[in-house]
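In: this one's structure only:
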């Protein structure tokens, strides 16, 4: 089976109306699915945006008719209480007529610090995520839920509008413990690296993500990727901890354009983009969502993807 190719609504680099227009364009171009980031801050100030992802999703559900929608990812432990996430996900599944998947993760300090709840150690964040997923799954049953756990309290909560088909839950995995959690509580696993060892015990759908920088001028595409996406080379252990764009600016100040170009396909060489996706296919990923870097470069990318990139990727 060919790898399904998705489109990313990158909330850090475009405003809400633009994001809805972009995903409608992705549906027209023939992308198999779409995902959206859920941030309260951009990674770098040069990205310049952070609209509320759930409002964008509601609008996207009305602006499209075919393309699946998915959070990539929402953190149900700090900014959002898990009972509220359950309500949002159920509503999105109804609005999209069964096209929504709920991607969950343990979050980043960059976004979750805004509620002033502190930022505990990674193992505590995973405990919180596990408890939150349990609350969401209980809410999805439609019963009245009361829960008093180590991290969350729920009092007499009930979802009054439930879809006929519940949204699948994906869980982001970046290490053995989170992958084990995804295996126990997730319907699919989400990962940003094609690490077959990390995922070898997980048999369900694997959804990956890959940043790309399309442009007919390769040097300009590399410069854009360096300006807006050099933070991504820091690795998850760093990226989860830094509290704001200034920290990412400092952490990535010595990253060179050449370093970025080694990790992110840049330009308009279809073969280079295919080779960047290939490790995901070989690692057993069933889906890969592409992130076109640059909020003002989506339309040319979508046109090129429809004409050249997607037909080549579907041969993987």
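Out: Now that the structure is in, tell me what you want to look at. All values derive from a computational prediction rather than experimental measurement.
In: only C-alpha atoms for contact and neighbour calcs from this point on.
Out: Will do.
In: hey, where'd the strands end up in the stretch 1-150 of the chain?
Out: Taking DSSP state E, counting those that start in this stretch as the test, the strands found in the stretch 1-150 of the chain are 4-9, 33-36, 69-70, 100-104, 145-148.
In: got it, and the stretch 151-300 of the chain?
Out: Counting by DSSP E, counting those that start in this stretch, the strands of the stretch 151-300 of the chain are 153-157, 169-172, 188-190, 205-214, 266-267, 287-292.
In: same list (those) but as JSON lines, adding mean neighbour count.
Out: JSON lines is the format used below for the strands of the stretch 151-300 of the chain (neighbours: other C-alpha atoms under 10 Å):
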{"stretch": "strand 153-157", "mean neighbour count": "13"}
{"stretch": "strand 169-172", "mean neighbour count": "27"}
{"stretch": "strand 188-190", "mean neighbour count": "25"}
{"stretch": "strand 205-214", "mean neighbour count": "24"}
{"stretch": "strand 266-267", "mean neighbour count": "24"}
{"stretch": "strand 287-292", "mean neighbour count": "23"}
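In: looking at these, which is nearest to residue 276?
Out: strand 205-214 (8.1 Å; C-alpha to C-alpha).
In: for the closest one, packing partners?
Out: strand 188-190, helix 218-229, strand 266-267, helix 270-282, strand 287-292 (3 or more C-alpha pairs under 8 Å, 6 or more residues apart in numbering; DSSP states H and E).
In: chain center to the shortest one, what's the gap?
Out: Put plainly, it is strand 266-267. 22 Å (C-alpha atoms, centre = their mean, to the nearest Å).
In: flag every buried residue along stretch 60-73.
Out: Neighbour-count burial for stretch 60-73, counted by 16 or more other C-alpha atoms under 10 Å, picks out 60, 61, 63, 64, 66, 67, 68, 69, 70, 71, 72, 73.
In: likewise stretch 267-284?
Out: Within stretch 267-284, the residues scored as buried using 16+ other C-alpha under 10 Å are 267, 268, 270, 273, 274, 276, 277, 278, 280, 281, 283, 284.
In: which of these sits closest to residue 197?
Out: Closest to residue 197, out of all of the buried residues of stretch 267-284 and judged by C-alpha to C-alpha, is residue 283, at 8.6 Å.
In: second structure follows, compare the two:
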């Protein structure tokens, strides 16, 4: 039986709200936390984007749940040597309850310093090299590295956890899934895809942690919930590589009219039908996931946590 966690959205909520949601998640019976790592929200309607490492520091004091970034891009906006220091400190502050989720990122967050946005195969190369650097730094030993993408000179982390930080790799296609299977401590994806999990397991993932996530919009009025999702998160319905290559929230907003309420209704759990919420999370369990994280879209956070505490989680954990 998988564990069920809550997915904190730094795109939609500020630090104080995220901390309150984390407390409510723990009280409701969720067993772990994901938190997104963005420089920008996807659109102005979401309206937030706090620095994730500051929030994780506060989470370490606010709750006792495990915390994982979902996901950090340690390749362009931040050098992997700096991400390694942030991750190591987070692991120390949480008493070893921190995992570093990483991925190849999006231009939306990573091009802000004027760097070019590489094609996928280059981003995968950069990610693999970044992981190698971070793992060496997690040992607490001095690191010197001169690779095709990064240089590290005389770098040593003095504040490190007792055990190296686990590094889970996000994948949405066969190439990233193959990388995750080969070098990751775990695998992250947002689709309950049994074939992708099987590829990961057979490619070297074995019995390592497989985590998935989904978004819902709980509320007593299904139509209102659909409108809330369309207003705040139309970006998740855009096809292909647009999510990786569009550079600003404004560009995502320009494409939002392409997303209809029917698209939302067909692809997102909206409303207060317990069976629908349970079935969506069980689909990940059926596909072989070990942890499943759910995010509530919109302002009715307390209603969502009450609903899951009393009606959804008891069925999933029963």
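Out: Sure, I can see it. All values reported here derive from a predicted model rather than from experimental measurement.
In: so what number do they get for TM-score?
Out: The TM-score (TM-score structural alignment, normalised by the length of structure 1) is 0.96; 312 aligned residues with a C-alpha RMSD of 1.1 Å.
In: ok, back up a step: of all the strands of the stretch 151-300 of structure 1, which lies closest to residue 22 of structure 1?
Out: For the strands of the stretch 151-300 of structure 1, proximity to residue 22 of structure 1 was assessed by C-alpha to C-alpha; strand 287-292 is nearest, at 10.8 Å.
In: give me the mean deviation of that closest one from structure 2.
Out: Overlaying structure 2 shows strand 287-292 of structure 1 at a mean distance of 0.7 Å from the equivalent residues (mean C-alpha distance after the TM-score superposition for structure 1).
In: and that strand, which stretch of structure 2?
Out: Under TM-score structural alignment, the counterpart of strand 287-292 of structure 1 in structure 2 spans residues 291-296.
In: touching that stretch from outside, list them.
Out: By C-alpha atoms under 8 Å, 6 or more residues apart in numbering, the surrounding residues in contact with stretch 291-296 of structure 2 are 2-9, 33-34, 209-218, 281, 284-285, 304.
In: how about the aligned partner of residue 270 of structure 2 in structure 1, nearest residue that isn't a chain neighbour?
Out: With TM-score structural alignment defining the correspondence, residue 270 of structure 2 maps onto residue 266 in structure 1. Closest residue to residue 266 of structure 1 apart from its sequence neighbours, by C-alpha to C-alpha, 6 or more residues apart in numbering: residue 213 at 4.6 Å.
In: what distance do you get for the aligned residue in structure 2 for that neighbour to residue 253 of structure 2?
Out: Correspondence of residue 213 of structure 1 to structure 2, assessed by TM-score structural alignment: residue 217. Residue 217 of structure 2 sits 20 Å away from residue 253 of structure 2, taking C-alpha to C-alpha, to the nearest Å as the criterion.
In: with residue 299 of structure 2 instead?
Out: 20 Å.
In: the more surrounded of the two?
Out: The residue with more neighbours, out of residue 299 of structure 2 and residue 253, is residue 253; 17 against 14, by other C-alpha atoms under 10 Å.
In: wait, that one touches residue 46, no?
Out: No - taking C-alpha atoms under 8 Å as the definition, residue 253 of structure 2 is not a contact partner of residue 46, at 11.1 Å.
In: what number of residues are in the vicinity of residue 6 of structure 2?
Out: With other C-alpha under 10 Å as criterion, residue 6 of structure 2 counts 27.
In: same question for residue 301 of structure 2.
Out: Count around residue 301 of structure 2 with other C-alpha under 10 Å applied: 20.
In: give the contact list for it.
Out: Counted by C-alpha under 8 Å, 6+ apart, residue 301 of structure 2 has contacts residue 21.
In: chain neighbours aside, what residue packs nearest to residue 144 of structure 2?
Out: Once flanking residues are discounted, residue 144 of structure 2 sits nearest to residue 153: 4.7 Å by C-alpha to C-alpha, 6+ apart.
In: the one you found maps to what in structure 1?
Out: Checking TM-score structural alignment: residue 153 of structure 2 goes with residue 155.
In: corresponding residue for residue 99 of structure 1 in structure 2?
Out: Using TM-score structural alignment, the partner of residue 99 of structure 1 in structure 2 is residue 97.
In: for residue 164 of structure 2, see how far away its match is.
Out: Residue 97 of structure 2 sits 11 Å away from residue 164 of structure 2, going by C-alpha to C-alpha.
In: which residue ranges of the stretch 51-200 of structure 1 form helices?
Out: With DSSP state H, counting those that start in this stretch, the ranges of helices along the stretch 51-200 of structure 1 come out as 53-63, 82-95, 109-112, 122-140, 176-185, 196-199.
In: make JSON lines out of these and add distance to residue 103 of structure 1.
Out: Below are these laid out as JSON lines (distance: least, C-alpha to C-alpha, whole Å):
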{"stretch": "helix 53-63", "distance to residue 103 of structure 1": "12"}
{"stretch": "helix 82-95", "distance to residue 103 of structure 1": "10"}
{"stretch": "helix 109-112", "distance to residue 103 of structure 1": "16"}
{"stretch": "helix 122-140", "distance to residue 103 of structure 1": "11"}
{"stretch": "helix 176-185", "distance to residue 103 of structure 1": "11"}
{"stretch": "helix 196-199", "distance to residue 103 of structure 1": "17"}
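In: structure 2: which residue goes with residue 171 of structure 1?
Out: With TM-score structural alignment as the matching criterion, the partner of residue 171 of structure 1 in structure 2 is residue 169.
In: for residue 168 of structure 1, see how far away the residue located most distally from the centre of structure 1 is.
Out: The centre of structure 1 is farthest from one residue, residue 156, which by C-alpha atoms, centre = their mean lies 31.1 Å away. Distance of residue 156 of structure 1 to residue 168 of structure 1, computed by C-alpha to C-alpha: 24 Å.
In: the aligned partner of residue 140 of structure 1 in structure 2 and residue 23 of structure 2, how far apart?
Out: Aligned by TM-score structural alignment, residue 140 of structure 1 pairs with residue 138 of structure 2. Distance from residue 138 of structure 2 to residue 23 of structure 2, counting by C-alpha to C-alpha: 29 Å.
In: more neighbours: these two, which one.
Out: A direct count of neighbours by other C-alpha under 10 Å for residue 138 of structure 2 and residue 23 places residue 138 higher, at 26 against 17.
In: ok, now which ones touch residue 280 of structure 2?
Out: residue 269.
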